[in-house]
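Q: just a sequence and a predicted model for now, questions to come.
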Amino acid sequence: MHIQLGMLHGAALRMSAFFFLSGMLFSNRRFSTWKSYAQHKTKVLLVPYILLSLFFLALDPVLYQFDAFFPLSPKMNILGIYPDIQNAFQYLGWNLVKIFIAGKSSIGSGPLWFVFNLYAISLLFFAIHQFTSGRKIFLFLFALLCLGFGFFLNRFHLHFPFGFERICTTFFFFALGNLCKNFLLRFEKQKLFVLLLAFFFAAIFYAIFEKPDPNFSIMNNDLGKNFGVFILSSLSGIFALLALFLILNRMPSWKIILVFKGILRNISRNGMIILATHWWILLVLRIVFKSELDKPFWAWISLPIVFLGMIFFIPLFRSKLNRLIAKEKISWRESLSIR
């Protein structure tokens, strides 16, 4: 696309914040054994990851007009390999390798790599949490070890099946989120001006430390060359985001604030659908309308197209294709509700 819409400037924040928040929400109350926990996570994460990956692979236009569309499609990076693909059959085969071996989903639903990654680090964290009896110092030391090993693999461009290298890196943020839960509960009770100052300074630090890089990718464990900059930018960005959420929670119950909060809740409920479908829509636009969307003005047309696509896909998956995402069937009105 011609425009990046600020996405590069949020690269160090997006996925690290997601795994941090996931760690905050970790709980073993309902599932007290590793087996029961693994069965639950397999049902709600691994199975939807596989089914959605295959679903959007079946909708990939490259499979049906390979010669015309393959040159315009994103290039695959599988375990550090850029395969030489000559036909639709090979394209299909490498997509299956991408789904089941690399843990990165198909080209048509690329962002779903986070689902498999979350599945893996959730099971790993549960096991370590049980083994250490939840002792924070041991959890923190193991998280640091994982982070250091993940960055070591990044520096030497080493890749393993199932995204082992990015599992190491992202495990740190998941564990840190869990370890910081009590601190954030206390921080939430601070006065509003304290939250505002925290957000202001954290945002300033993020702007200082964050270095936009088009090659940065947690999915590929490509973290840049400076370990300190990566950590400082990620942590300051996470803290700024959390402070912003706490500030919004203190805001008066004005209608515009309630609407904004409702939109965020809807996004959190339907995040898996939104990430997969928005990427597929952009993929189709990139392939079919690339020449038009490379122009500065027409690039903005992609925004309402993606928005309308979400309005269509969210009810479709929640009311008709709910089994693909392991969700209970609800009406289209409920699926789009922002209350």
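A: Yes, it's here.
Q: can we go C-alpha only for contacts and neighbour counts from here?
A: Noted.
Q: residue 106 contacts residue 92, doesn't it?
A: No - counting by C-alpha atoms under 8 Å, residue 106 does not reach residue 92; the two are 9.2 Å apart.
Q: who has more neighbours, those two?
A: residue 106 (28 against 18; other C-alpha atoms under 10 Å).
Q: and the gap between the more buried one and residue 60?
A: Applying C-alpha to C-alpha, to the nearest Å, the value for residue 106 to residue 60 is 9 Å.
Q: do the same with residue 32
A: Counting by C-alpha to C-alpha, the gap from residue 32 to residue 60 is 40 Å.
Q: which one of those two has more residues nearby?
A: Looking at residue 32 and residue 60 with other C-alpha under 10 Å, you find the greater number of neighbours at residue 60, namely 21 against 12.
Q: neighbours of the nearest residue to the more buried one once chain neighbours are set aside, how many?
A: If the residues on either side of it in the chain are set aside, residue 60 comes closest to residue 108, at 5.8 Å by C-alpha to C-alpha, 6 or more residues apart in numbering. Number of residues near residue 108 (other C-alpha under 10 Å) recorded here: 30.
Q: ok, residue 108 - contacts?
A: The contact partners of residue 108, taken as C-alpha atoms under 8 Å, 6 or more residues apart in numbering, are 53, 56, 57, 59, 60, 276, 279, 280, 283.
Q: how many residues are close by the last one?
A: By other C-alpha under 10 Å, 22 other residues sit near residue 283.
Q: in which helix or strand would I find it?
A: Using DSSP states H and E, residue 283 sits in helix 271-288.
Q: show me what that helix packs onto, helices and strands only.
A: helix 302-319 (3 or more C-alpha pairs under 8 Å, 6 or more residues apart in numbering; DSSP states H and E).
Q: and here is the other one:
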Amino acid sequence: MGNGTARIGWIDEFKGFVLLLVCLFHVEQAFPQAHMNMIHLSAMRMSAFFFISGMLFSTRRFSDFKSYFIHKTRVLLVPYILLSLLFLALDPVLYNFALFPKAPRMTIMNIHPHIASVWDYIYWNLAKIFVAGKSSIGSGPLWFVFTLYSVSLIFYGVQGFANAISQISSKHRRNKSGKAKADDETASKIIIAITAIASLAGGWLLYRHHIRLPFGIERDLTVLFFFASGYISKGIIQKRLCNKGKNRIPWSLVVATSATSFILYAATEIPDPNFSIMNNDLGKSLPLFLASSAFGIIGLLTAFIAVDRIPDILPLRIVKGILRNISRNALVILAVHWYILLVMRLLFRASINKPGTAYLSIAIVTTGVIVAIPLFRCKLYKLLGKEKISVSESLSIEK
């Protein structure tokens, strides 16, 4: 899982679904009259995405850190920078500063900047991109891409350190007893788990003391916990849930686990308008934050694995195809849907944000994204760090 070049269907569907929830949350943020209660899913969205990203972590194709660093820089950091700058250049506020009061507020490392001109606006947007790691106002959700880049590199070091320590310990035991007393992989995962817990504790302490660091280090510490949890869980998920065989958990039990997890999520999740992984605002209770995140992740994970086991009838195949397409075009969708919402918020918010009418924003965003996907995948593909593909490939919902 995550070691080969072939994409795993249910994981793409999982990622696509979470991205869809993110987009709908942003719609509701921009136009509150589009009531969807997305705030109730805040505890599971980003934690689930980083968990599944950890499951996909692999160094098999990379012989050393340098090659891994170059690859991640090409596919994550460079697109983050280029897309952030592109949508900053397209920001309507740059061309009509009178729109600034309607734009989302900026907070950069606990600084609420005073912006009195377009040049101030540009300066602080650049600070958001290059210092805070939160992208420009015009492409806000790309903070996730920068965080995934940072955490992937950090975890490479954590995993390498854990492997080295476990191998040294194993060699020492062999020298003393003639055989290893513990499996190297198990020992490595224990070290990773301890590091992840310490990292979460650090992220929580920084949150409680309202400390914001350059490049979003405080959120990296929090996110590393979920990323590492996904990596540690990969083996058992693959063996007990995904692989065929007598050891695989029965489908009925997978469904029951999913339903129970969602019920427990509903019981432990407490809506908080200030909750934000991006800002490392984690709520008032660490146990409740962890419990709701865990139940949400388990519920989503088992739900998509359960669906993956049933035959693909046509409606289900279409839904799966759409979610996979969302996953494959995540960079475009994250940036473009937000930019469309920003333009509507700046220019048409009063007329759109009305009961009933507000839901039209979903159709507008969907249409804009569908147009943008082939534009970026066929013409502006270098901004994404991807190869050029055809229009039909970019919009395909086939496997």
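A: Nice, thanks for sending it over. Because the structure is predicted, anything quoted here is derived from the model rather than measured.
Q: which part of the second structure lines up with the helix holding residue 283 of the first structure?
A: Under TM-score structural alignment, the counterpart of helix 271-288 of the first structure in the second structure spans residues 330-347.
Q: that stretch against the first structure, how far on average?
A: Following superposition, stretch 330-347 of the second structure is found to deviate from the first structure by 0.7 Å on average (mean C-alpha distance after the TM-score superposition for the first structure).
Q: any buried residues in that stretch, and which?
A: Within stretch 330-347 of the second structure, the residues that count as buried by 16 or more other C-alpha atoms under 10 Å are 330-346.
Q: same deal with stretch 356-371 of the second structure?
A: Within stretch 356-371 of the second structure, the residues that count as buried by 16+ other C-alpha under 10 Å are 358, 359, 361, 362, 365, 366, 368, 369, 370.
Q: format those residues as JSON lines; extra columns: distance to residue 173 of the second structure.
A: Output for those, formatted as JSON lines (distance: C-alpha to C-alpha, whole Å):
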{"residue": "358", "distance to residue 173 of the second structure": "66"}
{"residue": "359", "distance to residue 173 of the second structure": "64"}
{"residue": "361", "distance to residue 173 of the second structure": "63"}
{"residue": "362", "distance to residue 173 of the second structure": "60"}
{"residue": "365", "distance to residue 173 of the second structure": "60"}
{"residue": "366", "distance to residue 173 of the second structure": "59"}
{"residue": "368", "distance to residue 173 of the second structure": "61"}
{"residue": "369", "distance to residue 173 of the second structure": "57"}
{"residue": "370", "distance to residue 173 of the second structure": "58"}
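Q: tell me the counterpart of the residue nearest to residue 60 of the first structure in the second structure.
A: Mapped onto the second structure by TM-score structural alignment, residue 108 of the first structure lines up with residue 138.
Q: quick check: that match vs residue 294 of the second structure, distance?
A: Taking C-alpha to C-alpha, one finds residue 138 of the second structure at 32 Å from residue 294 of the second structure.
Q: now swap in residue 45 of the second structure and tell me
A: Per C-alpha to C-alpha, residue 45 of the second structure is found 11 Å from residue 294 of the second structure.
Q: quick one: which of those two has more around it?
A: For residue 45 of the second structure versus residue 294, neighbours defined as other C-alpha under 10 Å are more numerous around residue 45 (24 against 21).
Q: what about that one, which helix or strand?
A: Using DSSP H and E, residue 45 of the second structure sits in helix 42-55.
Q: same check on residue 162 of the second structure?
A: Element membership for residue 162 of the second structure (DSSP H and E) is helix 143-177.
Q: residue 251 of the first structure pairs with which position in the second structure?
A: In the second structure, residue 251 of the first structure lands on residue 310 (TM-score structural alignment).
Q: its match: how many residues sit nearby?
A: Residue 310 of the second structure has 10 nearby residues by other C-alpha under 10 Å.
Q: now for the helix or strand following the helix holding residue 283 of the first structure, which elements pack on it?
A: Using DSSP H and E, the next helix or strand after helix 271-288 of the first structure towards the C-terminus is helix 290-293. Applying 3+ C-alpha pairs under 8 Å, 6+ apart, one finds that helix 290-293 of the first structure contacts helix 296-299.
Q: what helices or strands is the helix it packs on leaning on?
A: Right, helix 296-299 of the first structure is packed against helix 290-293 by 3+ C-alpha pairs under 8 Å, 6+ apart.
Q: surely residue 15 of the first structure touches residue 218?
A: Yes - contact criterion C-alpha under 8 Å: residue 15 of the first structure and residue 218 qualify, at 7.4 Å.
Q: nearest the middle, which residue of the second structure would you pick?
A: residue 49 (4.2 Å; C-alpha atoms, centre = their mean).
Q: what segments of the stretch 151-300 of the first structure are strands?
A: Here the stretch 151-300 of the first structure has no strands by DSSP state E, counting those that start in this stretch.
Q: mind listing the helices for it?
A: 164-179, 181-187, 192-209, 227-250, 255-269, 271-288, 290-293, 296-299 (DSSP state H, counting those that start in this stretch).
Q: who wins for proximity to residue 138 of the first structure among those helices?
A: Of all the helices of the stretch 151-300 of the first structure, helix 164-179 sits nearest to residue 138 of the first structure, with 10.8 Å by C-alpha to C-alpha.
Q: what packs against the closest one?
A: Packing partners of helix 164-179 of the first structure (3+ C-alpha pairs under 8 Å, 6+ apart): helix 11-24, helix 113-131, helix 136-155.
Q: what span of the second structure lines up against the last one?
A: Aligned by TM-score structural alignment, helix 136-155 of the first structure falls on residues 189-208 of the second structure.
Q: mean per-residue distance, that stretch versus the first structure.
A: Looks like 0.4 Å for stretch 189-208 of the second structure (mean C-alpha distance after the TM-score superposition for the first structure).
Q: which parts of that stretch are buried?
A: For stretch 189-208 of the second structure, the neighbour count (16+ other C-alpha under 10 Å) marks 189, 191-193, 195-204, 206-207 as buried.
Q: got the contact list for that stretch?
A: Against stretch 189-208 of the second structure from outside (C-alpha under 8 Å, 6+ apart): 158-159, 162, 212, 218-226, 228-229, 232, 280-282, 286.
Q: report the distance from that stretch to the chain centre.
A: 19 Å (C-alpha atoms, centre = their mean, to the nearest Å).
Q: do the same with stretch 356-368 of the second structure
A: On the basis of C-alpha atoms, centre = their mean, stretch 356-368 of the second structure sits 23 Å off its chain's mean C-alpha point.
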